[in-house]
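Student: Predicted model, plus sequence, below.
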Amino acid sequence: MSSQRPESDEEEDLLHSAEVPAALAGARLDLVCAKLFDSWSRSRLQSWIEAGRLRVNGQVVEKTRTPLSAGDVLELLAEPEADTRVLPQDLPLDVVHADASIAIINKPAGLTVHPGAGQADGTLQNALLHHFPQTAAVPRAGIVHRLDKDTSGLLVVALTLSAHHKLVDELGRREFKREYDAIVQGELIAGASIDEPIGRHPRERLKMAVVDKGRPAVTHYRVQERFAQHTHLRVRLETGRTHQIRVHLAHIRRPIVGDFLYGGPMRGAGLPTALRELLQNFPRQALHARELGLTHPRSGKPVSWTVEPPEDMQELLRALRAHAREAGQA
């Protein structure tokens, strides 16, 4: 493998190293690699091991069943490959920031993050492959975390394998700062934290729910503005479960405005007709990822970005404020 050592900055992005922890001592090489280099499938890792692209303590090991010891140092020279399953598409992107390692995207509501059941294209992943062709060599075109289709706001995209590996690790350590604007039904007097496990809903397979055997999930919120029947919150994620904010707020009976999956009937009795109709017809969950903070994967310095909510949420907030002023004057 000596002839395959990195010779350029681009190739260094493909070199990954890890130390075998005590918990994996005695396990076979391919299983340990699947744990420590989880950006790739086990079959891909096995093929790289057999091709001599992995070293253990500086020596090439080509047998996938080789047992390892705690403290062994693994070096993997990954091989970039284009993702042929998802095609580039020239879709508009609001790029807040881009450098050699990462891009920060302000995702509009209505844009799905990556292809899935029922949607083969027209996604953020398709757009990234067009605007940042280098992401073809990065898992899921560099997408590290996701937002629901109808949630707007900030996402970080890794433009290199090295950046992807570091950002995935940082996200796993819960070191991203992710703060959201949410407009919810009902009044809240003060902020609090919701520490409730989330898992698949026991009966409705399209929904998540607070369930005893779910994965740990922690959401923090504080009151930004109070209205007669609604509250504008700032919400901070500590974990990142599917639909986490929506599920947790619905769990405390303060569902997000426009969230037809978790919200139930829209409140609005006694409100002016125009405001009530605006609330009832709001076309999506009123949730926006306003702030994103992380450690830059190349410089190692903390960086952050903030984007205010889009016009649909701003219009709703203006209407709620106007009604609050009128009610106060009456």
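Tutor: Now that the structure is in, tell me what you want to look at. Residues are numbered from 1 along each chain as shown.

Student: C-alpha from now on. contacts and neighbour counts both.
Tutor: OK.

Student: I'd say residue 100 and residue 161 touch.
Tutor: No - applying CA atoms under 8 Å, one finds residue 100 not in contact with residue 161, separated by 11.6 Å.

Student: More neighbours: these two, which one.
Tutor: Between residue 100 and residue 161, counted using other CA atoms under 10 Å, the more crowded position is residue 161 (27 against 10).

Student: Give the closest residue to residue 73 in space, chain neighbours not counted.
Tutor: Using CA to CA, 6 or more residues apart in numbering and skipping the chain neighbours, the partner closest in space to residue 73 is residue 19 (4.5 Å).

Student: does residue 157 count as helix, strand or coil?
Tutor: Under DSSP: H, G, I helix; E, B strand; the rest coil, residue 157 falls in the strand class.

Student: Below is structure B, check it against A:
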Amino acid sequence: MSLADSKSFYKQIKVPEFYKKDRLDKVLSSLMPEHSRERLKNWIKDSCVYVNGATAKVRQIVNPNDIICVNEQPSPESMSFIPEDIKINIVDENQDWIIVNKSHGLVTHPGSGNWSGTLLNAILYKYPELSIVPRAGIVHRLDKNTSGLMVVARNEISQTHFIRNMQSRKILRIYVAIVHGHLPKFKTINMDIGRDPINRTKMGVNNPIAAKNAVTHCTPVKIGMLNGSYKVTQVICKLETGRTHQIRVHLSSIGHPLVGDFLYGGKNILGVDRQMLHACFLSFPDMNDNVHSFFIKPPEDILNTLQNINTTN
């Protein structure tokens, strides 16, 4: 669509006479401070900006009195909470909650790099009434490549109930994991977790930023060899807290990263392409103090890996 065909969609800005000539992205950043420079650059690259009637370029120099026309695009954030027809596995539901078995590869909540195609978008499609509940009722998250059980609240009252019970540690969450190395006995890992000071995509326990208390109880159930040469252990992990990447960080910090968890030192064995971690058990009290418990077996990739472990004496 040309500028002439769509003038009504464009915001017109005249570069003030007192401005010095400068790059278009810098000038726009000054004239439209409500938008980030990166977003403005993307609009220029996407031909949403014209200067004096001609399609603009990012490094183009503009002068005082030039006319800039900008077709402001909706932010990814504003478009992220929309229903999408994505298949999800509903384990159980009632008037207050929904139990989901999240598949690995599915992001829980829209965010940077994943503004659509998430569990939240799927929930809004299947349960459109949740559009009025904050975060579409999502109470807690699982990492993209972690599978398993999650609870979603169906109204704000139950969402508040779940959040308070999560904070008071009344919601029981148990995971099955496969880690590198042999973990010989039960171990409680009590290490604060925060943002890694060097790699901001990671969490860590060594001088972390904004660290919070984190406790994971780890019980080895199967110790052996995988693919003939890799020592591995099947571990049952019980969460006492729920920090970002908690199990992955804690096990890596004691020298037992998850098989397939490349971010925290895990390796690819037998074609494993994601961390071997599954939320298999979830238990919580409802608002009448009745306890509900759910178990879901791991998906095929984890089951196959477990079957390939040759136990040691």
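Tutor: Done, it's in. Keep in mind the model is a prediction, meaning the values are calculated, not measured.

Student: Give me the TM-score for these two chains.
Tutor: Aligned and superposed, the two chains score 0.71 in TM-score terms (TM-score structural alignment, normalised by the length of structure 2); 229 aligned residues with a CA RMSD of 1.6 Å.

Student: Could you report the separation of the residue nearest to residue 73 of structure 1 from residue 289 of structure 1?
Tutor: Using CA to CA, to the nearest Å, we find residue 19 of structure 1 at a distance of 35 Å from residue 289 of structure 1.

Student: Would you point out which residue is most central in structure 1?
Tutor: Residue closest to the average C-alpha location in structure 1 (CA atoms, centre = their mean): residue 145, at 2.1 Å.

Student: So for residue 19 and residue 289 of structure 1, which sits in the more crowded spot?
Tutor: Per other CA under 10 Å, whichever of residue 19 of structure 1 and residue 289 has more neighbours is residue 289, with 25 against 15.

Student: What lines up with the more buried one in structure 2?
Tutor: In structure 2, the residue paired with residue 289 of structure 1 according to TM-score structural alignment is residue 279.

Student: after the helix or strand encompassing that match comes which helix or strand?
Tutor: According to DSSP states H and E, residue 279 of structure 2 maps onto strand 277-285. The C-terminal neighbour of strand 277-285 of structure 2 among helices and strands, as given by DSSP H and E, is strand 291-295.

Student: which ones are touching the aligned partner of residue 169 of structure 2 in structure 1?
Tutor: Using TM-score structural alignment, the equivalent of residue 169 of structure 2 in structure 1 is residue 174. For residue 174 of structure 1, the contact set (CA atoms under 8 Å, 6 or more residues apart in numbering) comprises 238, 239.

Student: And residue 174 of structure 1, how far from residue 168 of structure 1?
Tutor: Going from residue 174 of structure 1 to residue 168 of structure 1 by CA to CA gives 10 Å.

Student: next one: residue 301 of structure 1
Tutor: From residue 301 of structure 1 across to residue 168 of structure 1, the span is 16 Å (CA to CA).

Student: Show me which of these two is the more surrounded one.
Tutor: A direct count of neighbours by other CA under 10 Å for residue 301 of structure 1 and residue 168 places residue 168 higher, at 17 against 9.

Student: which helices and strands does the strand holding residue 279 of structure 2 pack with?
Tutor: Counting contacts by 3 or more CA pairs under 8 Å, 6 or more residues apart in numbering; DSSP states H and E, strand 277-285 of structure 2 is packed against strand 147-153, strand 172-180, strand 291-295.

Student: all helices of the stretch 101-250 of structure 1, in order?
Tutor: Under the criterion DSSP state H, counting those that start in this stretch, helices of the stretch 101-250 of structure 1 are mapped to 124-131, 161-172, 244-251.

Student: Would you format the ones you listed as CSV with distance to residue 236 of structure 1 included?
Tutor: Below are the helices of the stretch 101-250 of structure 1 laid out as CSV (distance: least, CA to CA, whole Å):
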stretch, distance to residue 236 of structure 1
helix 124-131, 24
helix 161-172, 14
helix 244-251, 9
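
Student: So which of those is nearest residue 183 of structure 1?
Tutor: Minimum separation from residue 183 of structure 1 across these (CA to CA) falls at helix 244-251, 10.4 Å.

Student: if we can go back for a sec, from residue 22 of structure 2, how far out is the match of residue 289 of structure 1?
Tutor: Counting by CA to CA - residue 279 of structure 2 and residue 22 of structure 2 are separated by 54 Å.

Student: Return the longest helix in structure 1, judged by number of residues.
Tutor: Looking across structure 1 with DSSP state H, the single longest helix is helix 311-329.

Student: Residue 296 of structure 1: what's it in contact with?
Tutor: Contacts for residue 296 of structure 1 (CA under 8 Å, 6+ apart) come out as 302, 303.

Student: What are the contacting residues of stretch 288-303 of structure 2?
Tutor: The contact list for stretch 288-303 of structure 2, computed with CA under 8 Å, 6+ apart, reads 101, 147-149, 176, 272, 276-286.

Student: switch to 7 Å and redo it
Tutor: Stretch 288-303 of structure 2 is contacted by residues 276, 278, 280, 281, 282, 283, 284, 285 when judged by CA atoms under 7 Å, 6 or more residues apart in numbering.

Student: Tell me which stretches of the stretch 1-150 of structure 2 form strands.
Tutor: Using DSSP state E, counting those that start in this stretch, the strands of the stretch 1-150 of structure 2 run over 11-14, 22-23, 49-51, 54-55, 61-62, 67-70, 89-93, 97-102, 147-153.

Student: of all those strands, which gets the most neighbours per residue?
Tutor: strand 147-153 (a mean of 25; mean count of other CA atoms under 10 Å).

Student: Residue range in structure 1 corresponding to it, please.
Tutor: With TM-score structural alignment applied, strand 147-153 of structure 2 matches the range 152-158 in structure 1.

Student: Check the mean deviation of that stretch from structure 2.
Tutor: On superposition with structure 2, the mean distance recorded for stretch 152-158 of structure 1 (mean CA distance after the TM-score superposition for structure 1) is 0.2 Å.
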